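J.: Here you go, sequence then predicted model.
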Amino acid sequence: MTTPEGEPPGLTALLYAATARLDAHFAACAGAIGLTASQANAVHELAEPLGMRELGRRMCCEPPNVTFVVDRLVERGLVERRPHPNDRRAKLIALTSEGAELRARLFAGLAVDPPLSGLPDADRRALRVLLDRALNDD
C-alpha cells in the first residue's frame, strides 16, 4: 500500500485501512447470520443487559438509531426490554435465548479468517499491547 505520491502510508492511513477491513469482515459475518452490521453491533455488545444509553455509547450510535435497531431486534425475538432494577422509568435491553445463540454464531464467524490473521501470533500480541497502551493513555 502506498500513497498517490508513492510514499508509504502514515500510521493513520494504516489504521483506517485496518479498520475498513475489520468493518467489512464484521458486516460480512453479520450478513451471514441475517443481521445488518448495526444489529450485529448491538448483539455483540449485549454480553449483559444494558440500558439504551449505555448500549448507544458502546455502539457509537445516536439514541434514535439505537431505538430503531433495538425495535428490529425485538421484532425478531432476539432481544427483549426488561424493567431496570433501579430506575422504573428505564428499561434494560437483554438478549433472549435465541439472541444469545445468534451472538455465539456471530463470534464463531468473526473468528474465521479475521483480517489480521496473516500476522504471526507474537505480532498480533505485540500489536494488541501497543494499541491498548495508545488507547488507554491515562
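T.: The structure has been received and is ready for your questions.
J.: going forward, measure contacts and count neighbours with C-alpha atoms only.
T.: Fine.
J.: Let me see the contact set for the residue nearest the centre of the chain.
T.: Of all residues in the chain, the one closest to the mean position by Cα atoms, centre = their mean is Asn41, 4.1 Å from it. Counting by Cα atoms under 8 Å, 6 or more residues apart in numbering, Asn41 touches Met59.
J.: swap in Met52?
T.: Contacts of Met52 (Cα under 8 Å, 6+ apart): 63, 66-67, 91-93.
J.: So which of those sit within strands?
T.: Among the contacts of Met52, DSSP state E puts 91-93 in strands.
J.: so after the longest helix seen in the chain, what's the next helix or strand?
T.: The longest helix of the chain (DSSP state H) is helix 11-32. Tracing the chain past helix 11-32, the next element assigned as helix or strand by DSSP states H and E is helix 37-45.
J.: Pasting the second one now:
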Amino acid sequence: MAVPSVPASASTDLEQALFTFVDAYNQAWDAAASDHGLSTAQACVLGRVEHRRGMGELAEELRCDASNITQIVARLETRDLVHREPHPDDRRSRQIVRTPDGDKLYGDFEESFELPRTAAANLTAAEREQLTALLHKALGS
C-alpha cells in the first residue's frame, strides 16, 4: 500500500519535507527489496537477524503480531536465508539467525538501497552532523 507523499494534514514545510523524505525512503526500500526477490517485511526481518534474535523480540521490535514473524521467517527459511535454532537458555523458544546465503543476499540488498547514501551525499559533512543531531533530538534520543 502506497503512503501519500504529503497527507492533507501536513501544514508546515517541515512536516511536508519529513513526509516526502519518509515516502521516498519507503519507496526506495520497497524497490530494493523487490529487486532481490524479497517483500518489504522479509527485507526488514532479514536485516535484523544478523545475530541470533528471538521471534518474540522481533515481533515486539517491529510492532507486529508474532504470527506475522512466524510466517515471514518460514518464507525466508524456504529460501535458506535464515534458520531457527533452539534458544541456548530456554529450549522452548526459538531464535532466528541468517545463513551464509542470507548474509550474501542482505549484503547485496544493502548495496542496492542507495537512498540514504545518495541523500547524505547532497549534504556537507557539517550538515550531516547537524541533521543527525537534530533527528536524534526530534526523536528524543
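T.: Great, that's in hand. Bear in mind that the values here come from a model prediction, so they are computed numbers and not experimental data.
J.: Most neighbours of all the ones in strands among the contacts of Met52 of the first structure, which one?
T.: Greatest neighbour count in these, by other Cα atoms under 10 Å, goes to Ile93: 23 neighbours.
J.: Quick check: it touching His84?
T.: No - the criterion here is Cα atoms under 8 Å, and Ile93 of the first structure misses it with His84 at 9.2 Å.
J.: who touches both of these two?
T.: Between them, Ile93 of the first structure and His84 share the contacting residues Gly51, judged by Cα under 8 Å, 6+ apart.
J.: that older thread, what packs against the longest helix of the first structure?
T.: Applying 3 or more Cα pairs under 8 Å, 6 or more residues apart in numbering; DSSP states H and E, one finds that helix 11-32 of the first structure makes contact with helix 37-45, helix 97-110.
J.: any idea which of the ones you listed is most buried?
T.: helix 37-45 (a mean of 20; mean count of other Cα atoms under 10 Å).
J.: okay, and that helix goes to which residues in the second structure?
T.: Residues 40-48 of the second structure are where helix 37-45 of the first structure lands when matched by TM-score structural alignment.
J.: on that earlier part again, mapped onto the second structure, which of the contacts of Met52 of the first structure hold?
T.: Among the contacts of Met52 of the first structure, the ones still in contact in the second structure (both residues aligned by TM-score structural alignment, their matches' Cα atoms under 8 Å) are 63, 66-67, 91-93.
J.: Please tabulate those in JSON lines, including the columns distance to Pro8 of the first structure.
T.: Output for those, formatted as JSON lines (distance: Cα to Cα, whole Å):
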{"residue": "Pro63", "distance to Pro8 of the first structure": "39"}
{"residue": "Val66", "distance to Pro8 of the first structure": "39"}
{"residue": "Thr67", "distance to Pro8 of the first structure": "42"}
{"residue": "Lys91", "distance to Pro8 of the first structure": "49"}
{"residue": "Leu92", "distance to Pro8 of the first structure": "47"}
{"residue": "Ile93", "distance to Pro8 of the first structure": "45"}
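J.: With respect to Leu46 of the first structure, which of these is nearest?
T.: Nearest to Leu46 of the first structure out of these is Ile93 (Cα to Cα; 7.8 Å).
J.: Now the closest one. Nearest residue, chain neighbours left out?
T.: Arg81 (4.8 Å; Cα to Cα, 6 or more residues apart in numbering).
J.: Mean per-residue distance, stretch 50-59 of the first structure versus the second structure.
T.: Compared with the second structure after the fit, stretch 50-59 of the first structure shows a mean deviation of 1.4 Å (mean Cα distance after the TM-score superposition for the first structure).
J.: In that stretch, which residues are buried?
T.: Buried residues in stretch 50-59 of the first structure, counted by 16 or more other Cα atoms under 10 Å: 50-56, 59.
J.: before we move on, the earlier item: now for the residue nearest to Ile93 of the first structure: what does it line up with in the second structure?
T.: Per TM-score structural alignment, Arg81 of the first structure is aligned with Arg84.
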